[in-house]
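>>> my questions are about this predicted structure, shown below with the sequence.
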Amino acid sequence: MAGCTEATSGLGGTGGDGGTGGAAGVGGAEPPLRHYIRDAQGRALVLHGLNVANDAKSDPLRVGATTREFVLHMARVWGFNVSRHLIFWDAIEPEPGVYDQDYLARVEERLDWYAEAGIWVVLDMHQDVYSQVFCCDGAPEWAVRTDGIPYEQQDIWWTNYAEPAVQRAFDNFWDFDGPHADVQAAYIDAWMQVVERFHDHPAVLGYDLMNEPHQGSMDTSAFERTVLPAFYDRLIARIREVDTERWIFYEPTAFIVNPGGPTDLGAVTDAREGSPRLVYAPHLYDPTVFLGVGYNGPAAIERWEANRIAELEERHPAPLVIGELGEGPSAYFADVFTMTDRLGAGWVRWSSDPFYSAFANGREPDDILDLVRVYPRRIAGDPIDFAFNPEHRVFSLVFAEREGVEGATEIFVPEARLYPDGWTLQVSDPDGSWTSDWDPDRRILSIVTDPTQAQHVIRIDPGGP
C-alpha cells in the first residue's frame, strides 16, 4: 500500500517509544473505565477538532467567516473529525416566539459542508456573560431580566460575571418556578427549534446544552448539586421527545473546573430508553497560560485529570470530551495529549479563528504541528490503550474484540507531515487474517482485524525502504 513500506503480523505487545501497554493515570493509578461515543456500526469514536468559530459572536449574521474550503481542509489536511459549532439563542429567537429561519438556514449550509468533509458536529448553544446586552453573547435582549440593577462594563470580559446585573439575569434564568420562569422555558423551546430542524442531519453528532453555565449569585456547589442537573434533565427530556439518537454534551461550571479544580455537579439523567447517550464535556485552560504568565509545567493538567477521573467514577459514567481546549506552547499540548490518550478522551481546540486566518492567507497555523497527530478515529472494538509519541513518531493501539461491531478501524496518518520517508505497520493478528487499506486523499488507514482474536495490537513506526 502507498506510504506503508511494510505490513507485518505477529506483534506480541507494545511499549517503548509507543507508550502503550497499560498506561497508568495520575500517580500510577489505572485510568477510569472508559466510555466512548459509538457510530452506527458500533465503533468507538475518538474526536479531535476545532471550535467554530469565535468570530461568529461579532458577525451580524452570527456565522463567522468560515468557508466550505476551510472545513474540507480541516478534515483532509489536518485530520480533524469534529467541530463544536457555535449557535446563539439571540440569533435563533430575536423576538419572543419568533424564530429566525434565515439564521437556521445559514447554520444548515455549514452543516452540509461538514457532512461533505466527514466531520461530526456538536451544536453548541453558546453564551458568555449571559448576553450581548452586557458584553458578550447568548440570550436575546428580551430575555435579560435584571430587575433594574444597573450594569457597569468591566475591561476584562470574564470579570463581568461578577457584575450584580449579570448575576441577577442568571438568577432569574435559573429560577424555573419563579416570576421569570418564561425565560428558561423559552430557552428550551429555542433548543427544540434546533433539534426539530437538524436531528436528522447526517453531520450532527450531538448537542452541547449550554456553554460554561454560570451560577449567578448562588453558591457554586449548591447550584451544581441541584439547580444545574435539574435544568439539564428538564432540557434533555424535551430533546428526547424528538431525538433519541444524538449524543447530549453537558458541562460543569467553568471558573473552578477549567483551570483544573473539582466540580460538585450532580448526576445527569438521559430520558431515552436503553443506554444513555450523554457526554461529559468540561473545558481545560491552563491557568498560567490563560493569565498570560506562560506555561509552568503539568501540575494543573495533572490536577485536572485527577478531578475528572474522580467525577467519571463517582457521578458521570460517560465519554469524556474536552469541549474547549485552550491555547498554549508545544510543551503544554504534549502534556495534554499524553493525558487525553491515557484517558481515551476527545478534545476540541478553542478556537478555529487563527487557523482560518492562516488558511485564508495561504500559510500554516503556528501551532498546527502540535495538533496534527496520528490517532484512531474509529476503533472496531473496545479500546484498551492508545498513544502517539510525537518525538519518535510512533503510534500504538490496543483494543479488544466486541460483539456486534462492524467495519474497519480507521487511523488518521498525516503521511507527508510526519512520515516523509514512509512508515511501517504491524498488527498482532495472524498473518493473512487481517487486511489494510490506505486512502491517500483522506490520509486514512483502514484495518479489518481478525474477529477470532480476543485482542488486537496495532503499531505504526517511521521507516523507509
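Thanks, I have it.

>>> use CA for all of it now, contacts and neighbours both
Fine.

>>> element containing Ser396, please.
strand 394-400 (DSSP states H and E).

>>> go on, Val321?
Going by DSSP H and E, Val321 is part of strand 321-325.

>>> let me know the angle separating the helix or strand that comes right after that strand from strand 321-325.
Once the chain leaves strand 321-325, the next helix or strand it forms, by DSSP H and E, is helix 330-343. Comparing the axes of helix 330-343 and strand 321-325 via axes from the mean of the first three to the mean of the last three Cα atoms, to 10 degrees yields an angle of 170 degrees.

>>> can you pull the buried residues of helix 330-343?
By neighbour count on 16 or more other Cα atoms under 10 Å, the buried set for helix 330-343 is Tyr332, Phe333, Ala334, Val336, Phe337, Thr338, Met339, Thr340, Asp341, Arg342, Leu343.

>>> would you mind listing the outside residues contacting it?
By Cα atoms under 8 Å, 6 or more residues apart in numbering, the residues outside helix 330-343 that reach it are 23-25, 31-32, 34, 295, 297-298, 301, 305, 346-347, 367, 370-371, 385-388.

>>> inside helices: which ones of the residues you listed?
Counting by DSSP state H, the part of these found in helices is Ile301, Glu305, Asp370, Leu371.

>>> can you tell me which of the residues you listed is closest to Leu265?
Of all these, Glu305 has the smallest distance to Leu265: 16.2 Å, by Cα to Cα.

>>> how much space between that closest one and Arg402?
Distance from Glu305 to Arg402, counting by Cα to Cα, to the nearest Å: 27 Å.

>>> ok, the two, which is more surrounded?
When Glu305 and Arg402 are compared for neighbours, Glu305 comes out ahead with 24 against 16, by other Cα atoms under 10 Å.

>>> ok, that one touching Gly27?
No: counting by Cα atoms under 8 Å, Glu305 sits too far from Gly27 to count as a contact (10.8 Å).

>>> let's bring in a second one:
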Amino acid sequence: MNRILQMALIATLFSTLILGSAQAFDIKHGLRDSDGRHMIPRGFVINTNDHAGSVDFNPDDYLRMVRMGANVQVIRLELGRLSEFGQSSFEPEYLARVKRATTLAREAGIKTIFKLTVYGAKGFSWSELYLDENNAQQTYINAWRHIWDTFKDNDAVIGYDLVNEPRKKDMDIAYDDLTNQYLIPFYEKLIDAALPYSETKQFLIQTVFMNKGDAINNNQYAEIKQKIKRKNIIFAPHIYQKNMDYIVPTMERFAKESELLQAPILIGEWGFPTFVTTDNSVKEQLNYIEFYIKTAEIFDQMGVGSIKAWFLGNRSYQNFLPGGQSTWAIFRDKQAIGTVERKYITDIIARPYPQLIAGDIKSFLFDFASRTLSLTMVSDNRQGASRIFIGADRHYPDGFTVHIDDDMILTKSPLTRGFEVKHSKPNTNPGNIIWDEDRQQLVILAWPSDKSELDVQITPGLYKHPDPAVKDH
C-alpha cells in the first residue's frame, strides 16, 4: 500500500472514531471557572529542579508561556523536599520557591495545578505506601498538607495531582488488583484528608504506570475499571505515543475510563521525547510534526485540555530509549531556562484554541493545513469576557480575520495594532472585540448574540468581500 493511500485511510479512521467521541463529550471535558465559563486547560509541566540544581523562572518566562498559549501550569513537586521519608525533611525554602512560582503565574494569568512526584525521597517505597507499612500513607499525606494549607484560599490554584505515575515495581500482584485494592482506596483517603482545607479544589487521578515490557496498545498505563467514590475528580492520564495507529485506541480507552469515573479528561502529560539526533534531521522533525499534529487534533476534537512536558532547556538528557539520548525539553539551549525553541514541537503546542468561553463550547478544532480555527459554542454574556488564544505572531504573520457567525467580520493586519471592521450587523458592537497583543489573545467582552449558538472562525489573511462591487462594512 503506498504512503498516500495509507494516510488517507488513517485520516478516515481518525474522522470516524474521534468525531463520534467529540459528539459524546462535546461539553463534558474542560473545566469551569468560578463564573461558570468553559475553560480548556493548556500549558506546561514546570520543573522546580533538575539534575544540576534548582530551576526558577521569572516574569518574562511566564509571559513567554502565555504567548505560547498557556493558561495552566503543573508544578512538579518533589516528595524528598516536602516529606520525612527516609533521610528527607521538609524544606521551607522549597515551599517558598513554589509559592513564588504560583504568584508569578497568577500575575501572568496562569492557573496552577500541583503534581507530587517521589523524586528525592530516598527512603520511599511503593509497596510500603500501598500496604501502609511504617506509617507511609500518613507521611505522604503530611507532605501534601504543606501544599493544601498554603494554597487553601488561593483561587489561582485549581487542584492537586495526588500521585504521579504510581508504580507496581516488584509487587507480585495483577494491575487490576493493585488498582482496586490499594490505589483507589489510597486516592479516597488522600481526598478525605484534603477536603477540610478546601472543598472547591479539584483532585487529579492517574492510573498505574506499568512495568517495562507491559503496555496496553503501546501505552504504559494500566486501565482503571473501578469508580472512585469521591467528587471533584479530574482524570489526568499521560500519553507518550509516537505510533499513530495507537493514538485513537488509547484516547478511546481514556474516554471509557472518564465515563466510569464521571470525570473530565485533562491529559496530564503528553508528547514523545525528542532524540538528540532530531534537532539536526529534517526527516526526523517531519515525523515528529506528523504524529504531534495528529495527537493535537484528537485532543481538540475531544475537547480535552493537555499539559506538555517540559518548559525547559537541555541541561541534561536521558538514556532509556532505544533511539539514544532524549529529552522532553521544548528548548534546545544547554541551560535550564531555554529560549531556542524546537519549533517542530512548539508550533503544535502553541496552536490557536478557545481558552475561556462565556457559555458552552460545543466543538473546536485548529486545522493545521489551512491554519483555520473553528469553534461552535453557545454564548452566555452573564458569565463575563471570553478569551481565544490566537498566537498571531507565530501562526498568522499575514494577518487574520475573525468571523463571528453572520454577525461580525473583523481583520487584524500585522501592520496595525487594532481591528478593522469589515462587517457588523445593526445593534452589534465591534468595540467588544479586543486584541491583546502582549498575550496574543482575542478578548471578547460580550458576544454579539447572547444565548445563541455561534460559529466562530479564525482564518489567515485579511478579508475582502468576494464581490468587488460591495464595499467592506
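Looks like it arrived, so ask away. Everything quoted here is computed from the prediction, not taken from an experiment.

>>> closest one to Ser9 of the first structure out of the buried residues of helix 330-343 of the first structure, please.
Nearest to Ser9 of the first structure among these, with distances taken as Cα to Cα, is Asp341, at 24.4 Å.

>>> the closest one pairs with which position in the second structure?
Aligned by TM-score structural alignment, Asp341 of the first structure pairs with Asp300 of the second structure.

>>> got it, and Thr449 of the first structure?
Taking TM-score structural alignment for the superposition, Thr449 of the first structure sits opposite Trp447 in the second structure.

>>> the residue mapped onto Arg459 of the first structure from the second structure: which element?
Alignment note (TM-score structural alignment): Arg459 of the first structure maps to Gln457 of the second structure. Using DSSP H and E, the element containing Gln457 of the second structure is strand 453-460.

>>> distance from the chain centre to that strand, please.
Distance of strand 453-460 of the second structure from the chain centroid (Cα atoms, centre = their mean, to the nearest Å) equals 23 Å.

>>> and if you look at stretch 69-85 of the first structure?
That offset, for stretch 69-85 of the first structure, works out to 13 Å (Cα atoms, centre = their mean).

>>> do the same with stretch 427-435 of the first structure
33 Å.

>>> same check, this time on stretch 412-430 of the first structure
Stretch 412-430 of the first structure sits 26 Å away from the centroid of its parent chain (Cα atoms, centre = their mean).

>>> from His180 of the first structure, how far out is Arg168 of the first structure?
From Arg168 of the first structure across to His180 of the first structure, the span is 11 Å (Cα to Cα).

>>> same drill for those two, tell me which one is more crowded.
Arg168 (21 against 17).

>>> hang on, isn't that one packed against Met218?
No: applying Cα under 8 Å as the test, Arg168 of the first structure and Met218 come out as separate, 9.9 Å apart.

>>> before we move on, back to that, which helices and strands does the following helix or strand past the strand holding Ser396 of the first structure pack with?
As assigned by DSSP H and E, the chain's next helix or strand after strand 394-400 of the first structure is strand 409-412. Using 3 or more Cα pairs under 8 Å, 6 or more residues apart in numbering; DSSP states H and E, the elements in contact with strand 409-412 of the first structure are strand 375-379, strand 444-448.

>>> looking at those strands, which is nearest to Ile248 of the first structure?
Short answer: strand 375-379, nearest of these by Cα to Cα, at 19.3 Å.

>>> and the helices in the second structure?
Assigned by DSSP H, the helices in the second structure fall at 3-24, 59-67, 92-108, 126-131, 136-150, 175-178, 184-194, 244-261, 282-302, 343-349, 392-395.

>>> could you export those as a markdown table, including distance to Glu84 of the second structure?
Output for these, formatted as a markdown table (distance: least, Cα to Cα, whole Å):
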| stretch | distance to Glu84 of the second structure |
| --- | --- |
| helix 3-24 | 44 |
| helix 59-67 | 32 |
| helix 92-108 | 13 |
| helix 126-131 | 13 |
| helix 136-150 | 7 |
| helix 175-178 | 25 |
| helix 184-194 | 17 |
| helix 244-261 | 32 |
| helix 282-302 | 39 |
| helix 343-349 | 37 |
| helix 392-395 | 46 |
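
>>> of those, which is nearest Ser83 of the second structure?
Minimum separation from Ser83 of the second structure across these (Cα to Cα) falls at helix 136-150, 4.7 Å.

>>> matching residues in the first structure for that closest one?
Against the first structure, helix 136-150 of the second structure falls on residues 183-197 (TM-score structural alignment).

>>> hmm, back to that, report the buried members of the ones in helices among the contacts of helix 330-343 of the first structure.
Neighbour-count burial (16+ other Cα under 10 Å) is assigned, among these, to Ile301, Glu305, Asp370, Leu371.

>>> and those as a markdown table, adding distance to Thr8 of the first structure?
A markdown table is the format used below for these (distance: Cα to Cα, whole Å):
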| residue | distance to Thr8 of the first structure |
| --- | --- |
| Ile301 | 37 |
| Glu305 | 36 |
| Asp370 | 29 |
| Leu371 | 28 |
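
>>> with those in mind, which one is nearest to Arg240 of the first structure?
Glu305 (30.9 Å).

>>> that closest one maps to what in the second structure?
Match for Glu305 of the first structure (TM-score structural alignment): Met251.

>>> then Phe80 of the first structure?
Phe80 of the first structure maps onto Ala70 in the second structure, with residues paired by TM-score structural alignment.

>>> who are the contact partners of its match?
Neighbours of Ala70 of the second structure in contact, by Cα under 8 Å, 6+ apart: Pro41, Arg42, Gly43, Phe44, Ile110.

>>> right, I'll leave it there.
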